[in-house]
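K.L.:
Pasting a predicted model and its sequence here:
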Amino acid sequence: MTEFGKALAPTETGIPGLVVWDLPVHGDSRGWFKENWQREKMTAAGLADFGPVQNNISFNDAAGTTRGIHAEPWDKWVSVATGRIFGAWVDLREGPTFGTVFTTELDPSRAIFVPRGVGNSYQTLEPDTAYTYLVNDHWSPDASYSFLNLADETAAIAWPIPLADVEISPKDLAHPRLADVVPIPAKKTLIVGANGQLGRALREAYADSASVEFAGREDLDLTSDLASARRWRDYGTLVNAAAYTAVDAAETDRAGAWAGNVTAVAQLARIATENGLTLVHVSSDYVFDGTADAPYGEDEPVAPLGVYGQTKAAADAIVATVPRHYIVRTSWVIGEGKNFVRTMASLAERGISPSVVDDQIGRLTFTDELARGIRHLIDGDAPSGVYNLTGAGDAVSWAEIAADVFAHAGHDRARVTGVSTDEYFASASGPVSPRPRWSVLDLAKIEATGFTPRDWRESLSDYLG
């Protein structure tokens, strides 16, 4: 008997992510009405906005019809249109809850959200039962499916009508026992731009994770059509470590800068939105004009000076439209390969005394710290949005950093001469992008998530060995 007048409310089960929902059903002498799926109300009540793309209905003539146990790599919203079922769900995902069983009855006033990888089955308790389910992916021969035998002794499901007395399909009868089930793997993380300086740091940060894949330019061309490049529903997170970073060249190679920093990012944003992925994107202090006199917060309006900054600001705006995203804004990045610190160390050893800009102020950010912060946001399931992430400590000029490098190598700091940005680039032979003179970013927001950025001077000391 369908219960009328219940409030919309969730009830957790012993299987993570498997949630039973009471549904309001309104009835009178003519019959009843319910909102079987109401996105705004249900997400407000705590249901994941799982993005259904297909609605399926299974009609069952007789009581005792038994189907399952099937686990697919997508989420389901299961409900009953008419009749009543006994439902059984078994966790077939990799992990500590593998094999956990939950059973309950569903009628039109109760529904259940079944997360990806949880085996789903039911037995009808009344004739003419219509079982309906929304799913957030289409069936694919390339997807990973898993099955469990309805009579598995380990699961020991107490079917109301004995399985010997009901009709079961030959396929369901042939499904394996729990010991032989192939678990549904966790969703993967894909890091693109994995051969750049940040990409190499992310490889180190995720060296212990078998569910992370890495793609360099030769593996995934971000300027090509990416829609069919992967089975994107198998991924949970997409980290974009690729970028066009030739700041000065961007002033004349505008097409290249926009292709690498905007068009490619737009593709990733579309894929993330369509497939429910978290998109992680790395931004830059170049989105600001550098005229501030206090650290830039995440909500400061952008005002890029040059083409490179314009492309980064445009990409930020695109990524912000993805329902689940992290825009990690950083500055003065130092990693493997040729960079400012390595250059200064080389000049010190070769006896060259450089002139270095002293009117641009900021903090160094080492790629291992950047990678650590990115993983912290993802693993901690931090709220979506923009996060500033640089080294901590005092803000200084490039000239002061150069002097620190000289001193660390045992050379006289005084060998570094400070000059203005205008003086430094006065003799430049090619185009020069305008630089923000103030690149100090406020770190309070990411610190509030429990992440403690390391002082850039400590990182510099370790970097120089």
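P.N.:
Received it, and whenever you're ready, just let me know what you need. Numbering: from 1, shown residues only.

K.L.:
going forward, measure contacts and count neighbours with C-alpha atoms only.
P.N.:
Fine.

K.L.:
Contacts only, for the residue positioned nearest the centre of the chain.
P.N.:
Residue closest to the mean C-alpha point of the chain, counted by C-alpha atoms, centre = their mean, is Thr278 at 2.6 Å. With contact set as C-alpha atoms under 8 Å, 6 or more residues apart in numbering, Thr278 has these partners: Gly236, Thr237, Leu238, Ala272, Val322, Pro323, Arg324, His325, Tyr326.

K.L.:
Equivalent analysis for Leu8, please.
P.N.:
Leu8 touches Trp21, Asp22, Leu23, Pro24, Met42, Ala45, counting by C-alpha under 8 Å, 6+ apart.

K.L.:
all helices of the stretch 51-200 of the chain, in order?
P.N.:
Along the stretch 51-200 of the chain, the stretches classed as helices by DSSP state H, counting those that start in this stretch are 170-173, 197-205.

K.L.:
dropping in the other structure now:
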Amino acid sequence: MTRFGAELRAVETSIPGLLLWDLPVHGDNRGWFKENWQREKMVSAGLPDFAPVQNNISFNDAVGTTRGIHAEPWDKWVSVASGRIFGAWVDLREGESFGTVFTAEIDPSRAVFIPRGVGNAYQTLEPDTSYVYLVNDHWSPTASYTFLNLADETAAVPWPIDLSRAEISDKDRGHPRLAEVVPMPARKTLVLGAGGQLGSALRRRFGADPSFEFTTRAELDITSDDLPLQRHWRDYDVIINAAAYTAVDAAESPEGRAAAWETNSTSVARLSALCASQGITLVQISSDYVFDGQKPSPYVEDDAVAPLGVYGQTKAAGDAAAGIAPRHYVVRTSWVVGDGKNFVRTMIGLAERGIDPAVVADQYGRLTFADDIVRGIEHLIAVQAPFGVYNLTSSGDVGSWADIARSVFRLVGHDPERVGSTTAAAYAASAAAPTAPRPRNSMLDLAKIEATGFALPDWQTGLERYVASL
């Protein structure tokens, strides 16, 4: 019998992510009423914001009709409109909980949230039973399911009505036992811009992980209008956008300006909208160049942006665009060093060729090593840190480019006093081509990310490690 007057609440089960819900049902002499799904209330009470796109109704007229065990590649919210069912759920996802079983009776006062990859089956306990389910992907005949036999001895589901007397389809009778089930793989992480400094570091860390996919622009063009059609996006949980236009000086030219805006802003907006529609977490890489560098102290995440040049303007716009995705991390870095051409490698080359450079001494900040950015991204996702903007650089005292150059010379066995000093203005005036304006102060405050339990060594320790690796 339907229970009336229960409070809306979620009950955790033995299967991770599977939530049993009590629903308030209001009844009188005319019948009853309930809010079957109410996003604001239920998300506040602990329901994942799973963004359903399709509503289905299943009706069974006979007691004992049994459906399942099917694990679909989408999340599912199941409730009963009339009658009563016995529900059985078996975790068919890769991982330690594979094979875990949970059962419960469901009437109109109860519902269940079933995460992707958890097998679900239902047996009707009353005649004329109908149940309703919301899913967050459109049904497709090409969708990849995972199945388990209803009579599997390992799961040993305690069916109220013996399966020998139940109404079961021939297809459901033929599904495999648990030992033969191929687990449903986890949703994947897609890395865009896999050929750059950060992309290379991500590939080095996760290249052997089958749940990671790496693409370059030649393989997946995020500037294309048909981006939503280029993948089955519900297969992805996280997109790390390591693709960027980073030619700071060239961005000031007419051609560079257009390319920087397309890659760093317009494409991010397109990608963010895609993530919003598909429930994907977007990791967007930002830059100290979104600030003008006039602040006398380190920048915090919610300081107003005021970029000086085109590159900084496009990155600031990209940060704002990333906010379209409800699940987003904007990781703001400074002075990135990784594979390929960079300031540290340039200084090593000058030292070894006997060239004594004059290096800018009136711009200040900290280095950020690509491998450390990877660790920071991994940490934010693993601990499920609140979504938003996070500064991520090495720690330690502020240093100028000249300070860093002298440290590099010292680490490769050359006299650091060979490095002279100049000003940003003098360097720009002597350059062969126009240079973009750069922030004087690139210092980023790290308190927010450190509060999540993540910390990095000071930049000088990181520099020693990086130079040693070369």
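P.N.:
In hand now; what should we look at? All values derive from a computational prediction rather than experimental measurement.

K.L.:
coming back round to it: report the two members of the contacts of Leu8 of the first structure separated by the largest distance.
P.N.:
The distance between the two most remote of the contacts of Leu8 of the first structure (C-alpha to C-alpha) is 13.1 Å, for Pro24 and Ala45.

K.L.:
ok, these two, which is more surrounded?
P.N.:
Taking other C-alpha atoms under 10 Å, Pro24 of the first structure and Ala45 do not tie; Pro24 has more neighbours (20 against 12).

K.L.:
which one in the second structure is aligned with the more buried one?
P.N.:
Taking TM-score structural alignment, Pro24 of the first structure has Pro24 as its aligned residue in the second structure.

K.L.:
What sits closest to that match if chain neighbours are left out?
P.N.:
Nearest non-adjacent residue to Pro24 of the second structure, counting by C-alpha to C-alpha, 6 or more residues apart in numbering: Ala6, 4.8 Å away.

K.L.:
ok, that neighbour - how many residues close by?
P.N.:
By the criterion of other C-alpha under 10 Å, Ala6 of the second structure has 13 neighbours.

K.L.:
wait, it sits on Leu23?
P.N.:
Yes. Ala6 of the second structure sits in contact with Leu23 when judged by C-alpha atoms under 8 Å, with a separation of 6.3 Å.

K.L.:
what residues are shared contacts of those two?
P.N.:
Ser109.

K.L.:
Confirm for me that the match of Pro24 of the first structure is in contact with Gly5.
P.N.:
Yes. Pro24 of the second structure is within contact range of Gly5, at 5.4 Å (criterion: C-alpha under 8 Å).

K.L.:
For my notes, confirm Leu271 of the second structure occurs in a helix.
P.N.:
Yes. Leu271 of the second structure forms part of a helix when assessed by DSSP: H, G, I helix; E, B strand; the rest coil.

K.L.:
Rebuild the helices of the stretch 51-200 of the first structure as TSV, extending it with distance to Thr124 of the first structure and mean neighbour count.
P.N.:
Below are these laid out as TSV (distance: least, C-alpha to C-alpha, whole Å; neighbours: other C-alpha atoms under 10 Å):
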stretch	distance to Thr124 of the first structure	mean neighbour count
helix 170-173	16	13
helix 197-205	49	21
